[in-house]
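just coords:
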């Protein structure tokens, strides 16, 4: 089950808060992904939760069992946004460490450099961390499927590493499962890092029942925000859903896929809907299990 921590935010993005909490809890809970954080923004609660499910495929069709939303969401906020200039990089594939699934068959780890800003590629770059679980039946391989577990802020590389827990054997036979840690998260570098000690945040009483408790959350959130700006302010302007969608297309190009499939859990549905809207001609199929 999930543990809920509520913040009033003012200066940093939801991605920032979620990623930093997630990074800490990954060690605390031994990478079990048992923490889901609800962010309270200007007194409004925005939360999402998704259970792990088994996904199956029949022929070239991806099907979720027992239920799924397999349609492209209408994302009005991105429908008028044109994609940035194309960026084609090369993924440097290699062996994985043990904690990255290195003992498994048909698994590779790699990195791909993508620009902070696709319109100004000389500003700097992120080095995305990826894990690929290759299709077991290469003779009948359909293609690659990108995966994202949501958050925002969860690194998607672990979904590829643990693909057998998420997807059916039939799907794993025919698709390369490719997960990546979105910009600013996980083993992608540089990663957002706000504070060193999280204990005071996990020990806070939430939701607040008194004015004093409410003010304590406001004060703690301001402190958290200030530290994020101080330690990671250089990259915060380049962390966004739209930028991650552009990264998805860069990954597709680097994989050499004309079209690619995608499965998004929770917030990953919003990311997927943004990607579909920006790059519709590159979409083979997409499953969005919690479309917003």
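Cool, the structure landed. Keep in mind that what you see is a predicted model, and the values were worked out from it rather than measured. Numbering: from 1, shown residues only.

switch to C-alpha atoms for all contacts and neighbour counts from now on
Noted.

Name the single longest helix found in the protein.
Across the chain, the longest stretch assigned as helix under DSSP state H is helix 211-232.

packing partners for the helix or strand following that helix?
Following helix 211-232 in sequence order, the next helix or strand is helix 241-255 (DSSP states H and E). With contacts taken as 3 or more C-alpha pairs under 8 Å, 6 or more residues apart in numbering; DSSP states H and E, helix 241-255 sits against strand 107-115, helix 267-278.

And the longest helix of the chain, how far out from the chain middle?
From the chain centre to the centre of helix 211-232 is a distance of 24 Å (C-alpha atoms, centre = their mean, to the nearest Å).

Contact partners for the nearest residue to residue 143 once chain neighbours are set aside?
If the residues on either side of it in the chain are set aside, residue 143 comes closest to residue 175, at 5.3 Å by C-alpha to C-alpha, 6 or more residues apart in numbering. Going by C-alpha atoms under 8 Å, 6 or more residues apart in numbering, residue 175 touches 134, 135, 141, 142, 143, 144, 145.

For stretch 108-126, measure first residue to last.
Length of stretch 108-126, first residue to last, C-alpha to C-alpha, to the nearest Å: 20 Å.

Show me the strands in the chain, by range?
Taking DSSP state E as the criterion, the chain carries its strands at 39-41, 44-46, 54-58, 61-65, 92-94, 107-115, 125-133, 143-148, 175-181, 260-264, 283-288.

most packed of these?
Across the strands of the chain, averaging neighbours per residue (mean count of other C-alpha atoms under 10 Å) puts strand 175-181 on top, at a mean of 27.

measure residue 80 to residue 225 for me?
From residue 80 across to residue 225, the span is 31 Å (C-alpha to C-alpha).

Adding distance to residue 56, write the helices and strands packed on helix 241-255 out as JSON lines.
Shown next, in JSON lines, are the helices and strands packed on helix 241-255 (distance: least, C-alpha to C-alpha, whole Å):
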{"stretch": "strand 107-115", "distance to residue 56": "20"}
{"stretch": "helix 267-278", "distance to residue 56": "18"}
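
Second structure for comparison follows:
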């Protein structure tokens, strides 16, 4: 799940870091065998025509020759599950066939987070990190509906997105809020103009139904699933809708789907502030250029951010604003492995060179060297706002922002509600209530130092699911498996490969 990094990018999601590499939800369409839903028979399995991958973004802002083992394809699913014979949408998919040795178990479907991250591009880059699992599983991922190749939500041109994501969040006064609201109004207008046909149908409940169509098309009796960050909510919703179709399921960096916009904003602000302070402490202990104490380093960075409100740094033909610089800092806090680069980027910024900070911001927002954008910054609010009926008013937004700023002057803002209040289509709370009663065992992995999905959400999700077991990671960063921690990887791999559920109360040191 991405964090709101500036007031404008207020629903920027929580994509898992790859630096290291309860009532049930009702059915909106045809059920599958064993799934919860209305009578009417099972959907047709559909077919996936696998072929070579031709349009992968293999690295930030660039393309490269893909591994020939990768296979790409598309699966047609209903745009509106209430009208299963109506217009269809193609879901883009990617597969890495099992390599052996050992008997193939089936497919292992991944969602790497967001909402809004491209599973196709991420799997192409990250497959080797799951080599142990790839021996016996076909690794499969996809662009969820509303994302990139799967009718990705578009909100204007590259220059439109530049204007939107570069807005400043400081100073926190009425003048800034008015500018932010105007930018958000224009952004949501462009979303409706460019993607209005698909906006009502991009929510998590529909994506969960898409995954069951994938299961059928892949030929699997049960869905084996690895969800990270927002992918944990998608997995929880799937388990709620189709408990008897749940196979071996891992949810890493869990989101509590029941939280309100205000609750999510405040707890994430606290998580990012704690990660920021941990970064500064580590930096000072290692002897960094930012300052000889946490207080001194923080004061220097605060002054830098304040100065950039009126004097942004020129980076080529662009300007590094305070809003983009704040985005850059938060983006690097997702993984402890990014801390040295963040130290270097901030040190350069303090000397007048904003290139590295701009790179961090662009990597997060999905801006490419040619000035175009991936759909991530548009897909995120589209999915987030459809997944909630909340539409906060001015007083609630102001209260949220004021509380968040007390926690962190750098990261505090009004959160996702500021975009959803202006969103052009209504939302539903259907994806907020999860209960997997009747499913097989689910493993939830939560990190004590996770800034984006704070640890407390792990036990809460376990409690809501009813069928889950919690594994605690004592380390830093967003997500545990891809940190390379041998204890976490051992527990997850043993479960996915052998079906052995970790002991209750299992914990792994950093």
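Happy to help now that I have it. No experiment lies behind these values; they were computed from the predicted model shown.

So after superposing, what's the score?
Remark: TM-score between the superposed chains equals 0.73 [TM-score structural alignment, normalised by the length of the first structure]; 233 aligned residues with a C-alpha RMSD of 2.5 Å.

ok so, going back, more crowded one of residue 80 and residue 225 of the first structure?
Neighbours per residue (other C-alpha atoms under 10 Å) separate residue 80 of the first structure from residue 225, with residue 225 holding more: 22 against 10.

and the gap between the aligned partner of the more buried one in the second structure and residue 114 of the second structure?
When the second structure is aligned by TM-score structural alignment, residue 225 of the first structure is paired with residue 188. Distance, residue 188 of the second structure to residue 114 of the second structure, using C-alpha to C-alpha: 19 Å.

swap in residue 314 of the second structure?
Distance check for residue 314 of the second structure against residue 114 of the second structure: by C-alpha to C-alpha, it reads 30 Å.

Looking at those two, which one has more neighbours?
residue 114 (29 against 14).

What residues sit buried inside stretch 182-193 of the second structure?
183, 184, 185, 186, 187, 188, 189, 190, 191, 192 (16 or more other C-alpha atoms under 10 Å).

From these, pick the one nearest residue 309 of the second structure.
residue 183 (16.4 Å; C-alpha to C-alpha).

so that closest one makes contact with residue 164?
Yes: judged on C-alpha atoms under 8 Å, residue 183 of the second structure makes contact with residue 164 at a distance of 6.0 Å.

intersection of neighbour lists for those two?
Common contacts of residue 183 of the second structure and residue 164, defined by C-alpha under 8 Å, 6+ apart, comprise residue 8.

Around residue 101 of the second structure, how many other residues sit close by?
So residue 101 of the second structure, with other C-alpha under 10 Å, has 9 neighbours.

Roughly how far does the residue nearest to it when sequence neighbours are not counted sit from residue 124 of the second structure?
Closest residue to residue 101 of the second structure apart from its sequence neighbours, by C-alpha to C-alpha, 6+ apart: residue 135 at 5.9 Å. Residue 135 of the second structure sits 16 Å away from residue 124 of the second structure when distances are taken as C-alpha to C-alpha.

between those two, which one's more packed in?
residue 124 (23 against 19).

any idea what the more buried one aligns with in the first structure?
So, by TM-score structural alignment, residue 124 of the second structure is matched to residue 161.

cool, and residue 106 of the second structure?
Superposed on the first structure with TM-score structural alignment, residue 106 of the second structure falls opposite residue 143.

cool, residue 74 of the second structure as well?
Residue pairing (TM-score structural alignment): residue 74 of the second structure is matched to residue 111 of the first structure.

still on that earlier bit, quick one, what contacts the match of residue 106 of the second structure?
Counting by C-alpha under 8 Å, 6+ apart, residue 143 of the first structure touches 174, 175, 176, 257, 260, 261.

And the aligned partner of the third one in the second structure, how far from residue 105 of the second structure?
Read that as residue 176 of the first structure. Using TM-score structural alignment as the criterion, the counterpart of residue 176 of the first structure in the second structure is residue 138. Separation of residue 138 of the second structure from residue 105 of the second structure (C-alpha to C-alpha) stands at 8 Å.

With residue 328 of the second structure instead?
Between residue 328 of the second structure and residue 105 of the second structure the computed distance is 41 Å (C-alpha to C-alpha).

Looking at the two, which one has more neighbours?
Taking other C-alpha under 10 Å, residue 328 of the second structure and residue 105 do not tie; residue 328 has more neighbours (25 against 18).

Show where the helix or strand hosting that one falls in the first structure, residue numbers please.
For residue 328 of the second structure, the host element (DSSP H and E) is helix 322-332. On the first structure, no counterpart of helix 322-332 of the second structure exists by TM-score structural alignment.

Output the contacting helices and strands for that helix.
Secondary-structure packing of helix 322-332 of the second structure (3+ C-alpha pairs under 8 Å, 6+ apart): helix 294-310, helix 339-350, helix 355-365.

now for residue 204 of the first structure: what does it line up with in the second structure?
In the second structure, residue 204 of the first structure lands on residue 167 (TM-score structural alignment).

Distance of its match relative to residue 462 of the second structure?
Going from residue 167 of the second structure to residue 462 of the second structure by C-alpha to C-alpha gives 38 Å.

and if you look at residue 249 of the second structure?
Residue 249 of the second structure sits 13 Å away from residue 462 of the second structure, going by C-alpha to C-alpha.
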